[in-house]
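A.B. asks: sequence plus predicted model, see below.
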Amino acid sequence: MIDALKTREPAILWEEFSAISHIPRCSKCEADILEYIEAAARENEYEIRRDKVGNMVVVLPPTEGCEQLPGIVVQGHVDMVCEQNEGTGHNFDTDPIRLKVDGDWLTADGTTLGADNGIAVASMLALIKGDFPHGSLELLFTVDEETGLTGATDLDPSIIKHRILINLDSEEEGYFYIGCAGGKETFGTLPLEWEKAPANLAKGKISITGLNGGHSGAEIHRELGNSLVCATRILHELKDLPIKLYNMYGGDKHNAIPREAFIEFLIDDAAADRLNRIAARFQDIFRDEFGETEKHVQVKAELQSSTEENYPERVVSAESLEKLSSMLYTIPHGIQSMSRAIPGLVSTSTNFASLKIEDSSVKILTSQRSDIRSQVSDISNRVASSFLLAGGSAEFTREYPGWQPDPDSALLEHAVNAYSKKTGKKPIITSIHAGLECGVIGAKCGGMEMISLGPDIRGAHTPDERVHISSAERVFQFFLELLVSF
């Protein structure tokens, strides 16, 4: 353990965090950290349960005088995101994380720190090795959270008996998370009719760039610009010039609001001035509508010289273009409803994520989220209807469950009272419009009351990751008190 942590309390928390920082634990490479946890459990003669994907439960019987307390599941994931700055030369398979202290912050030298979710793992190891009062505990160590919640998704629910769960994977002290969004992807395909490209036209291109982009869950409330929504509006006007469309594309990832989109077409040279006016007008429209949020959005029109080598062989028929334009206009994007349980929280949303023309068809990826399961199905069906009504097809993929907030849960009441007693403050009760392990575990283990909490962590998933040392100590002490507050 580095010298700067040797005087911190509770010492066992930092001893364990330092110890696991020497153990490789990138996602999908968790064997060594699981072996370390198992060895600690066996040394203390605790029961161990494993499932086929590697998730582990360490069972702690109640300490003396705490037999009357309800059984609790404490949960965190053992894997970490492994990223490093260029030139660091770190080997995550063999090299320990090099810890360093900057004021009251613990960080790493050029790499991710692994406080997400190493602080949880260290806290749970402290319970295994330490002498803290508690009721019956099931310490659930999940695998492979960072690459898609796969450990939680494949969890065997039979290894969990208790129905109160405290998740230690939040990153803001004083915030209690009591809900998260579930989701689904809706993939649409629309076959296009093609015809031979007419000769002697100019190649035109409209580019929509300069938008911020952002996470389609955690940042959907910011109502950021979506380049594909912008492109849809422009295409609706371009088709009347007329143009001969041969390509359109934008977006990439299901969980990102697209930042750029492009429309490529053939057009008569005589329409060049009108094309430039359309681009300039839509740039003004978007900047006016988005205001300061997207003040750097750009809409650019280009006419490109054509050669025999780069001239398209075919274009979308006028009838197909009309059908495509109308379909795109019906695809919803953004907030669909706000939470009735938590003021200011998005409940249901959809993201128009990506579009490309491939194999003679237009292919569109969208993603839907909601903390109410029925709403995921409803908005997904509405999106699918856009594809089906246009004569296309729809496919649903990557569905994961949400966690509907229950502001009246007994667990939350205990947690709020314990926090107020400990700090003299009231915690902030909230939810997140993104997927969490709690949503998946709760769906697998019916009747589970859950809460998520954690210390101040900044820059997770980047080499700038850091955890506030005093915050981690305060949250750990509060967590210990919460365990015996029932």
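C.D. replies: Great, that's in hand. Just so we're clear, the structure is a prediction, and the values are computed from it rather than from any experiment. Numbers count the residues shown, from 1 in each chain.
A.B. asks: rest of the way, CA atoms for contacts and neighbours
C.D. replies: Noted.
A.B. asks: contacting residues for Leu411?
C.D. replies: Ile164, Glu449, Met450, Ile451 (CA atoms under 8 Å, 6 or more residues apart in numbering).
A.B. asks: quick check: it vs Val376, distance?
C.D. replies: In this structure, Leu411 and Val376 are 26 Å apart, going by CA to CA, to the nearest Å.
A.B. asks: next: Ile457.
C.D. replies: 30 Å.
A.B. asks: report the contact partners of Tyr419.
C.D. replies: Tyr419 makes contact with Lys425, Lys426, Pro427, Phe478, Leu482, according to CA under 8 Å, 6+ apart.
A.B. asks: same thing with Lys239?
C.D. replies: Lys239 sits in contact with Leu321, Glu322, where contact means CA under 8 Å, 6+ apart.
A.B. asks: go on, Met338?
C.D. replies: Gly344, Leu345, Val346, Ser347, Thr348.
A.B. asks: recalculate using a threshold of 10 Å.
C.D. replies: Neighbour list for Met338: His221, Gly344, Leu345, Val346, Ser347, Thr348, Ser349, Ser370 [criterion: CA atoms under 10 Å, 6 or more residues apart in numbering].
A.B. asks: considering these, which possesses the most neighbours?
C.D. replies: Within these, Ser370 tops the neighbour count with 33 neighbours, counted by other CA atoms under 10 Å.
A.B. asks: spatially nearest residue to it, not counting backbone neighbours?
C.D. replies: Leaving aside its sequence neighbours, Ser370 sits nearest to Thr348 (CA to CA, 6 or more residues apart in numbering; 4.2 Å).
A.B. asks: surely that neighbour meets Ala181?
C.D. replies: Yes. At 8.0 Å, Thr348 counts as touching Ala181 under the criterion of CA atoms under 10 Å.
A.B. asks: what sits in contact with each of these two?
C.D. replies: With CA under 10 Å, 6+ apart applied, the overlap between the contact sets of Thr348 and Ala181 consists of Gly217, Gln368, Arg369, Ser370, Asp371, Ile372, Arg373, Val376, His433.
A.B. asks: this is the other structure I want to compare:
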Amino acid sequence: MNNIVNISENEIVEGVLAEFSQLAKIPRPSGYEKAVSDYLYKLFSDMGCRVVQDDVNNIIADMEATEDCQEKPLTVLQAHMDMVCVAAEGVDFNPLTDEIKLVREGNLLHADGTSLGADDGMGIAIIVYIMKHLESHGPLRAVITVDEECGMTGAEKLAPEALADARYLINCDSEDWDLLTVGSAGSGDITFRQGFCPMRSSLPKLYRLKVSGLRGGHSGEEINCGGGNAIKALAACLHSWRQKGLAFDLVSFNGGRAKNVIPGGSEAVFYSDAGLEELAAAADESRQEFLAVYGSIEAGAVFAVEPVEDVEAIGTAAGVGRPQAMDRHQKDNLIDLLMCLSNGVSAMSQLCPGLVQTSANLGVVRTVFEADRGEKYIEVQYMPRSANEGSILEYYRTAEILARLTDFELQTGRISPSWGERQDSRLAKLMLEVFAEQNGQPMRMATIHAGLECSWHLQKNPQLDIVSIGTNNNDIHSPSETLELDTVAPQAKLIAEVLCRI
């Protein structure tokens, strides 16, 4: 019997938020999950689960079946504990030490100036709530992984034994309450890196060129929304200056927050002998060219040039005196690389109308000056996605050629597999049936152009019947991230009823 279905929606929301608020207090950017992993270990242990914390800090927590459900098969409830930590411009936020400050406004929950972390803290909170309150269920296993956002290393390193005896897996990392995800794209990991080649510029004035105000967004789910890429826009502006014969020496180029996030802002610091008025006019010309392509989406785009008054504040000074510029060959190579990297959608699915099949995101450019470690380098992070692994390999081959032509060192990570739809999924059929009964409307079913850990889970146990669901999380991976609270209780009730019917 599903007792959760009889709990009021308000009580469910408050209970889930109580769990989520505890997670929000613990800093948990990708790669720094030990504290939240320790918290989850104790939480599940206190709930009576048998808990394992593995070598990479994944949590595997087993809860025995209730007496009336001993014959039911094992079901895994899965989410990830890390989050994308970003702050709005001007917000003082250290993702390694600062908690997420929650703000509740009507039906929306958001953070105070930072990303919220509902992706995927809300998945964990709902799993914990269900395991605490569901009175009748078969054997359950919570699998909470690390590093989903940056490399899916938690899912990759998860021991096959954690999934070998399971029949069903419900992933709680999707972003639409009425969408049943039954497949996802694979992805690649490409990094270009080059040691900084310094020179002392003879040009007299130091400026900053900023591109800002772009919408940004998730590089999988929002890559086909028609927006621009701030790194590409800045590179195009600098390229046009080269074509016009404007003299400039580049000191730094920085933009983007993560390889899987479409960059909404970028900036370059440079020397020039041109006046501010001339440079501003050239930047505005580039903005007009940008708006001619993206204006219907990016009307708020800003291309601005300003003088740099406080030289030390830019953090690029080598010793004392003026910051060094990169030599002109390296400047040209960097701009050439950024201009040549394909960005956005390159192919649509022939089987599923409207679904992106292949895309790429130019996510991050960093000019790094670490005096204490003696490191100076330029780094470019690039992420292709596709339902077809061969298409990702094509990006890898192109990257190899571009790296050779521009003198960059190339680093390529392993390709994350795609997750294909299972035509005979009993779990998907049951989800659709229960959702329609509970909500009086059909549930949509789709394959998505984003990466989910389900693909790695299927590699460990090809017999697993897997689906992915989630609450309405808007503008994820950004300071504008919000959670729609009225989608929380329906998710909890859906999962609870499905567990009772399995």
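C.D. replies: Okay, I see it. Note that the structure is predicted; figures quoted are calculated from it, not measured.
A.B. asks: what TM-score do the two superposed chains give?
C.D. replies: After superposition, the two chains reach a TM-score (TM-score structural alignment, normalised by the length of structure 1) of 0.73; 456 aligned residues with a CA RMSD of 4.8 Å.
A.B. asks: Ile457 and Val376 of structure 1: which is more packed in?
C.D. replies: Under the neighbour definition other CA under 10 Å, Ile457 of structure 1 and Val376 were set side by side, and Val376 has more, 27 against 24.
A.B. asks: now do the contacts for the closest residue to Leu23 of structure 2 other than its chain neighbours.
C.D. replies: Nearest residue to Leu23 of structure 2, sequence neighbours excluded (CA to CA, 6+ apart): Gly121, at 6.8 Å. Residues counted as contacts of Gly121 of structure 2 (CA under 10 Å, 6+ apart) are 19-24, 28, 79-83, 127, 172-173.
A.B. asks: next one: Gly121 of structure 2 relative to Glu437 of structure 2, how far apart?
C.D. replies: Distance from Gly121 of structure 2 to Glu437 of structure 2, counting by CA to CA: 27 Å.
A.B. asks: and the helices in the stretch 101-250 of structure 2?
C.D. replies: Here the stretch 101-250 of structure 2 has its helices, by DSSP state H, counting those that start in this stretch, at 118-133, 153-157, 161-164, 230-244.
A.B. asks: and the shortest one, how far out from the chain middle?
C.D. replies: Okay, so that is helix 161-164 of structure 2. Between the mean C-alpha location of helix 161-164 of structure 2 and the chain-wide mean there is a distance of 26 Å, by CA atoms, centre = their mean, to the nearest Å.
A.B. asks: narrow the contacts of Gly121 of structure 2 to those in strands?
C.D. replies: Among these, the members falling in strands are Ala79, His80 (criterion: DSSP state E).
A.B. asks: just the buried ones from the contacts of Gly121 of structure 2, in PyMOL syntax?
C.D. replies: Selection of buried members from those for PyMOL, criterion 16 or more other CA atoms under 10 Å:
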select buried, resi 19+20+21+23+24+28+79+80+81+82+83+127+172+173
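A.B. asks: ok, the contacts of Gly121 of structure 2 vs Ala281 of structure 2, which is closest?
C.D. replies: Proximity to Ala281 of structure 2 was ranked across the contacts of Gly121 of structure 2 by CA to CA; first place goes to Met83, at 40.0 Å.
A.B. asks: separation between Trp241 of structure 2 and Leu234 of structure 2?
C.D. replies: If you go by CA to CA, the gap between Trp241 of structure 2 and Leu234 of structure 2 works out to 11 Å.
A.B. asks: same check, this time on Gly48 of structure 2
C.D. replies: Gly48 of structure 2 sits 54 Å away from Leu234 of structure 2 when distances are taken as CA to CA.
A.B. asks: ok, now Ser136 of structure 2?
C.D. replies: If you go by CA to CA, the gap between Ser136 of structure 2 and Leu234 of structure 2 works out to 57 Å.
A.B. asks: neighbour-wise, which of these two wins?
C.D. replies: Neighbours per residue, other CA under 10 Å: of Ser136 of structure 2 and Leu234, the larger number sits with Leu234, 30 against 18.
A.B. asks: so what's the counterpart of that one in structure 1 up against?
C.D. replies: In structure 1, the residue paired with Leu234 of structure 2 according to TM-score structural alignment is Ala231. Contacts for Ala231 of structure 1 were tallied using CA under 10 Å, 6+ apart; they are 206-208, 248-250, 260-263, 282, 299, 328-329.
A.B. asks: return the member of those residues nearest to Glu30 of structure 1.
C.D. replies: Top of the list for closeness to Glu30 of structure 1, among the contacts of Ala231 of structure 1 and by CA to CA, is Gly250 at 36.1 Å.
A.B. asks: quick revisit: now the contacts of Leu411 of structure 1 in JSON lines, with distance to Met56 of structure 1, neighbour count and secondary structure?
C.D. replies: Converted to JSON lines, the contacts of Leu411 of structure 1 look like this (distance: CA to CA, whole Å; neighbours: other CA atoms under 10 Å; DSSP: H, G, I helix; E, B strand; the rest coil):
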{"residue": "Ile164", "distance to Met56 of structure 1": "17", "neighbour count": "20", "secondary structure": "strand"}
{"residue": "Glu449", "distance to Met56 of structure 1": "20", "neighbour count": "21", "secondary structure": "strand"}
{"residue": "Met450", "distance to Met56 of structure 1": "19", "neighbour count": "27", "secondary structure": "strand"}
{"residue": "Ile451", "distance to Met56 of structure 1": "20", "neighbour count": "24", "secondary structure": "strand"}
